[in-house]
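Engineer: my questions are about this predicted structure, shown below with the sequence.
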Amino acid sequence: MHPPLTLHRHPMCAEIIEAFQKCHADHPFGKFVGKCTELKIKLDRCFRQEKAVKRKVNFEQSKKLKEKLQSQRKETAGQS
C-alpha cells in the first residue's frame, strides 16, 4: 500500500509516479498479475528516501526550535 499518488505532495518521486500510473492505464489487467511490480518497487524506495529527507529536515527544525526555547527560558529566569 502506498500513500495517495499526488504529484504536488511527492515532487521527488513525480517521474516514477507518472510512469506507474501510465503502466496501470496501459495494462488494466496486467497490473493485477505483476506487470507494474518493478515500478511499484521503485516507487516504494523513492517514498522511503523522500520520507528520510523530510524526517531529517523536521529534526533539524525541531532542534533549532528547542535551542531557541531554552535560551528564552534562560533569559526569562535571569530577569526574575
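Structural biologist: Yep, that arrived.

Engineer: every contact and neighbour count from this point should use C-alpha atoms.
Structural biologist: Will do.

Engineer: quick check: the most far-flung residue of the chain relative to its centre vs Gly30, distance?
Structural biologist: When each C-alpha in the chain is compared with the mean C-alpha position (CA atoms, centre = their mean), Ser80 comes out farthest, at 44.3 Å. Between Ser80 and Gly30 the computed distance is 71 Å (CA to CA, to the nearest Å).

Engineer: below is an additional structure, to be compared with the one above:
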Amino acid sequence: MHPHLHTESNKSCAEVIAALDECHAKGFLWKVTGNCTLAKHDVNMCLRGLRLERTRLNREEARKKREKIEKIWAEIEDPRERN
C-alpha cells in the first residue's frame, strides 16, 4: 500500500506531488496513455530520498542506543569498571 502523499513529512516533495495531482486531474485517458509516468517517477524518487534519509537517521540512533546498552551490560558484568 502506498503512503499518503500529503503529509507533514512529505513537504519537501509538495511540488512534484502537485504536478502528479494535476496530471491525474486531466482524466483517465491521459493517465492510461502514459502521460503521467514522468510525474509519477519524480514523486517516487523524491519519496525514496526522504525514506533513505529517515533510514540513515534511524540507523544512527539505533547504533547509539546499542552502544549505551553494551556499556551498561559491561558494567553489570564487571563491577570494577564502574570507577
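Structural biologist: Good, I have the coordinates. Computed from a prediction, not measured in an experiment: that's the story for all the values here.

Engineer: care to give me the TM-score?
Structural biologist: Overlay of the two chains. TM-score (TM-score structural alignment, normalised by the length of structure 1): 0.81; 79 aligned residues with a CA RMSD of 2.0 Å.

Engineer: quick one: secondary structure of Leu7 of structure 1?
Structural biologist: The three-state assignment at Leu7 of structure 1 reads coil, by DSSP: H, G, I helix; E, B strand; the rest coil.

Engineer: setting aside sequence neighbours, what's the nearest residue to it?
Structural biologist: In space, and not counting its chain neighbours, Leu7 of structure 1 is closest to Ala14: 5.4 Å by CA to CA, 6 or more residues apart in numbering.

Engineer: pretty sure the one you found is touching Gln21, no?
Structural biologist: No: applying CA atoms under 8 Å as the test, Ala14 of structure 1 and Gln21 come out as separate, 10.5 Å apart.

Engineer: what about these two, which has more around it?
Structural biologist: Ala14 (17 against 14; other CA atoms under 10 Å).

Engineer: what about the more buried one, distance to Ser71 of structure 1?
Structural biologist: 41 Å.

Engineer: list of residues touching stretch 15-31 of structure 1?
Structural biologist: 5, 7, 35-37, 39-40, 42-43 (CA atoms under 8 Å, 6 or more residues apart in numbering).
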